[in-house]
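In: Give me the fold of what follows.
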Amino acid sequence: MKMEVHIVSREVIKPSSPEVQLKKPYKLSLFDQLTPTTYSTVIFFYRMHDVNSDDITRAKIDRYKKSLSETLNIFYHLSGRVKGNLFIDSFNEGVPYIEAQVNCRLSDFLKHNEIESLNRFLPRQPFTKEAMEAPPLALQFNVFTCGGLAIAGAASHKIVDGATSKALFSTWASISRGDGDDIKQPDFEQASLFFPPRDSIPQSHLSLMETLWFTEGNYITRRFVFNAKAIATFKAMAIAGKPGVKTSRIQALTCFIWKSFIAASRAALDSPKPSILVEAVDLRSRTKPPMSYDSTGNAFWWATAFVNPMGTKTQLPELVETLNAATALYETDYTQTLQGEDGFETMSEYCNQLEELFSLEKPDIFAFTCWSYLGFTETNFGWGEPFWVALMGKVGPAFRNLTVLIETRDGRGIEAWITLDEKRMAILERDPEFLAFASPNPRIVLAGIAVTILSSTRILTWDSLSKCQEFIGFQSLLYELELHVYRPGISAKSAAIDQKDESLPKASSRASSLRIPLSKNPTNPIFFCSKSYPTAPLNPAIVNPFFSAQPSLQKTYLLQPNNLPKIIPQPRSKSTSAPSLHKSSVIERARGVMAVGGGELRQWVDKRMKDSYPVEVAERMLLLGFETWT
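Out: Have a look, this model is predicted:
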């Protein structure tokens, strides 16, 4: 089935307070002036937590729009327009807002997960040259037929960097869910005071910046996921045999990817060009005195690392040393030379050096930026945190090689969104060394979360539980259970406690429940927890918000977000007569239960199994759930 996104409405959202019009113009900083106008994008995907209805969806949209209008009272400069590359005013111009309907379920989209199709959710084309007067912010609210949501934002890099995006979305989400704790009060003046704008910027500098950002070509964006074990391996390789060398996991991963780019360039070109890595460095904590982290605008610049692709310093340890030296420059007095009225001279020297390099031979430029500190995976507008954060589909026809790093939902892995020219990307996607650590666009699994409390008898559907008052606390229960990881085994009492897996998240001291992932793919977990083993009790403070109101439900639940009819759990029969039993497998029983929408799952317990399913059976049950739902 071809996915289609139909535009339902277009409008402009403006600040709700008329006092915004009295604000003085927002001054650009020197870095704002040098940065081209182009949109960076982000898409937040939310699963359906409620019974799908037009009324509930409409309520979410109304809350979203109202909170946006209130947020623009704070971030009013995003509602204005840039004038003459000097300042922003006309704050009543507003933010373009689009509502769209997607003609499929969210699960259908995730089955295919075609990166290029992500652009259909976006209000603007990502990383394309735009007019300077383009709106600083644009938004699109996409609704799937199941009630799932894809909320997309496009922010102009002319005035919005990573820290500004973090403050914006954190504040907006906080207002939307009625929580004032995360509302930021941005500082609109610091950036222009530390890095004063110029009345006019030399055209040569502006042309150079456009060259750094844009070059004609056929660029392709792909998503690769690196797990915690792979990243730890890169870090160990980077410092092996170098006792005095330190590096971060992000720097190690960045240099591994850079190393793969260099290899692709050697394979693609008869005569490889010099290779330059430019990495975005936030200057807020590096200025003297340090700037506020809530200061707005582009308070970053590029650390520049250079290597000869045909030289000897293209192995991971050498690349890490080269990049560390480039970023360390901003820890010195060099950052201070960028500040104040004299900062323009330092910036001019930087531009002149790059122009000289480009005049000799056009190098390969690979830009990197890290979004793993922005907290996008925690953006909660009032209907839970996103289960996936995506960036973009295909960039414009004129761009550059760019890699954006963002954390996976568990916070341990990294998704690398890599944009390369077509020829290099084709080589990278066949590179065995790269693919030994990188998972190309692994499937995002929305549902099939099975939460099992041993001694189980019932299967309930997601649809039925969403109608229960106790469902409110279920999401926090899942979050807590995810923190407690042990190896599965027939005897959960012993094997689960004794055999830890270092590749999985560490257990937390906040509770002592037992979580056993029964799928090799960490995005397809099945949760087993026990209330009977004294070595792994469920913490009542965590469980009670969901289970306390209905003790009869303290059994087993296989939760599936499907449209099966509502089930009213019935208490177990107190009859003392022997039940009528026949030999059948758990899988057959589960299939029959799902077919009718709920009922008894287990009618007897084999004590030799210590009331625990074998791993293979549990995995098959989970797959059955996936098949039933999809």
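In: For the rest of this, base every contact and every neighbour count on C-alpha atoms.
Out: Noted.
In: Can you pull up the most central residue in the chain?
Out: Centroid-nearest residue in the chain, with Cα atoms, centre = their mean: residue 389, separated by 3.4 Å.
In: show me what contacts that residue?
Out: By Cα atoms under 8 Å, 6 or more residues apart in numbering, the residues touching residue 389 are 42, 43, 44, 45, 376, 377.
In: swap in residue 423?
Out: residue 268.
In: Can you list the buried residues in the helix or strand hosting it?
Out: Per DSSP states H and E, residue 423 falls inside helix 422-428. Judged by neighbour count using 16 or more other Cα atoms under 10 Å, the buried positions of helix 422-428 are 423, 424, 425, 427, 428.
In: Just give the closest residue to residue 205, not the sequence neighbours.
Out: residue 351 (6.4 Å; Cα to Cα, 6 or more residues apart in numbering).
In: Second input sequence below; structure requested for side-by-side comparison:
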Amino acid sequence: MARLEIKSRKMLKPSASTSDNLRILKLSLFDQLAPRSYVAILFNYLPSSTSSYDKLEKSLAETLTKFYPFAGRFGEDDDQLSIHCNDEGVEYVQTKVNADDLPEYLGQANNIESSLLDLILPVMVHMPSSPLLGVQVNVFNNGGIAIGIKVAHTIADAFTIATFVNEWAHTCLTGTMTQDNNNNLPSFGQLSSLFPARVLQLPSLPNSTDPKFVTRRFVFDALAIENLRKTIKDDSTTDDDMIKQPSRVVVVMSLIWKVLTDISSAKNGNSRNSYLGFSINLRGKLSCVPSLEHALGNYVTMAYANLEVDEARKDQLNDFVKVVGDTIRDACVAIGKASSVDDISSLTLNNQTKIIDKLLQGDKIDAYGTSSWCKLPWYEADFGWGKPFWVSPVGFNANEGAFLMDTKDGNGIQATVCLKEKDMTKFEKHLDILSSTPIVG
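Out: Okay, the predicted model is just below:
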């Protein structure tokens, strides 16, 4: 078993104080609806002749001047609807891992679920007084480096996290922060000014009493995805390219949903209504508001696909691809037709309410969640020792569902799947999974 030694731990502050006019950041409606939890992700780097982590701390402090809310704290007297950007700092930990080989360590971590991966992540507890960002830099005996990051979901979606990490890497590599003469620098505050948080009366989800959840990683390479596409029959009655030529994300998302419904049918002795919720990035999709393609914070809306019990239902991959494709298309059409910010707010709240309603039905239906982090520049983060050889989300052992990310070559998809232990055993052995994922972790 590898041993981890903490070399230093500090509260790292931005290199320059946040200006007075930016001291309070009000949350947006989208921030308000985000889970009150941390998003955890690992960036793993092989050793190189330039491997050095001496510049990481200084460049992070400089980057925090642009991402100043990360160094703040929740306000305690306003129901956590704002961030006090008071420069209290972020949790910054440096460790030495007594293991020779980073890839071997990660292989062991996969084999024993996520306990070893959790060791190389910062320990964070979601409380009003807690840091909103934690970073842990782990150096292995051979010079390999794993950077573990946890960010409060309330202030960051996947786009925001990817933007932050790449800005930090750029600053570390070049010694300067990104400059943009077109004033398109990512910024906070735009969303809350257009979509302010409000008093909500959404139903609360009960605490889970289910058996232990486990997480596994499944890699669908380009060939596997293409082979799956070939099994999808061409529906000549539609001209929709999303159905005729489904994207990698739609194919993999649909296959995972299909396998989960197969498992449910076998377990319950019959088919049940099944729902798949997923997030849609709103950046660049709204015509009713100024361009917000670089807005930081949370800027997604939820949608869900449903497949109801029907005597004619065959539960073929086609069925799931069509339902997922139709749902994404209809959601994007509705977003594009929105004529005001109020329309978008209402759409977002209605979708959120419907998804919560499905989850509250418990064992009467099957409800799963997915999130795609594809097409984001995760593998561009070069701190000076090359690009990461593997990037992965970590620590989602709480709900049934999957996170999808690009593989390093950009052509495949890594699916991080979280299920109840017994269901995971069946998922791993399902023929559709065995035939499509030569790599299982």
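In: Post the TM-score for the overlay when you can.
Out: Superposed pair, TM-score by TM-score structural alignment, normalised by the length of the second structure: 0.87. Supporting alignment: 422 aligned residues with a Cα RMSD of 2.7 Å.
In: quick one on the thing from earlier: check how far the helix holding residue 423 of the first structure sits from its aligned residues in the second structure, on average.
Out: Compared with the second structure after the fit, helix 422-428 of the first structure shows a mean deviation of 0.9 Å (mean Cα distance after the TM-score superposition for the first structure).
In: immediately after that helix, which helix or strand?
Out: helix 432-435.
In: Contacts for that next one next, please.
Out: With contacts defined as Cα under 8 Å, 6+ apart, helix 432-435 of the first structure is touched by 257, 260, 428, 429.
In: do stretch 194-213 of the second structure as well
Out: 26-32, 81, 341, 345, 353, 356, 359-360, 397-400, 418-421.
In: What count of nearby residues applies to the aligned partner of residue 240 of the first structure in the second structure?
Out: Using TM-score structural alignment, the partner of residue 240 of the first structure in the second structure is residue 234. Using other Cα atoms under 10 Å, residue 234 of the second structure has 13 neighbouring residues.
In: Quick check, residue 106 of the second structure in contact with residue 115.
Out: No: with contact defined as Cα atoms under 8 Å, residue 106 of the second structure does not count as touching residue 115 (10.8 Å).
In: between the two, which one's more packed in?
Out: Neighbours per residue, other Cα under 10 Å: of residue 106 of the second structure and residue 115, the larger number sits with residue 106, 18 against 13.
In: Strands of the stretch 201-350 of the first structure, start to end?
Out: Secondary structure of the stretch 201-350 of the first structure (DSSP state E, counting those that start in this stretch): strands located at 215-216, 219-226, 275-282, 300-307.
In: Mean per-residue distance, the third one versus the second structure.
Out: Okay, so that is strand 275-282 of the first structure. Taking mean Cα distance after the TM-score superposition for the first structure, the mean distance separating strand 275-282 of the first structure from the aligned residues in the second structure is 0.9 Å.
In: now swap in the first one and tell me
Out: Once the two are superposed, strand 215-216 of the first structure sits an average of 5.4 Å from its aligned residues in the second structure (mean Cα distance after the TM-score superposition for the first structure).
In: Just give me how far that strand sits from the chain centre.
Out: Mean C-alpha position of strand 215-216 of the first structure versus that of the full chain (Cα atoms, centre = their mean, to the nearest Å) differs by 28 Å.
In: repeat for stretch 44-61 of the first structure
Out: Relative to its chain's centre, stretch 44-61 of the first structure lies at 20 Å (Cα atoms, centre = their mean).
In: buried stuff in it?
Out: Buried positions in stretch 44-61 of the first structure, judged by neighbour count with 16+ other Cα under 10 Å: 44, 45, 46, 47, 48, 49, 50, 51, 57, 60, 61.
In: Give me the subset of the residues you listed lying in strands.
Out: In strands, judged by DSSP state E, the following of the buried residues of stretch 44-61 of the first structure are found: 44, 45, 46.
In: From the residues you listed, pick the one nearest residue 269 of the first structure.
Out: Residue 269 of the first structure lies nearest to residue 44 out of these, by Cα to Cα, at 38.1 Å.
In: how much space is there between that closest one and residue 386 of the first structure?
Out: Distance, residue 44 of the first structure to residue 386 of the first structure, by Cα to Cα, to the nearest Å: 6 Å.
In: rewinding a little: contacting residues around the nearest residue to the match of residue 240 of the first structure once chain neighbours are set aside?
Out: The shortest distance from residue 234 of the second structure to any non-neighbouring residue, by Cα to Cα, 6+ apart, is to residue 244 (6.0 Å). Residues near residue 244 of the second structure by Cα under 8 Å, 6+ apart: 234, 235, 238.
In: Tabulate those (JSON lines), appending distance to residue 333 of the second structure.
Out: JSON lines is the format used below for the contacts of residue 244 of the second structure (distance: Cα to Cα, whole Å):
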{"residue": "234", "distance to residue 333 of the second structure": "23"}
{"residue": "235", "distance to residue 333 of the second structure": "21"}
{"residue": "238", "distance to residue 333 of the second structure": "17"}
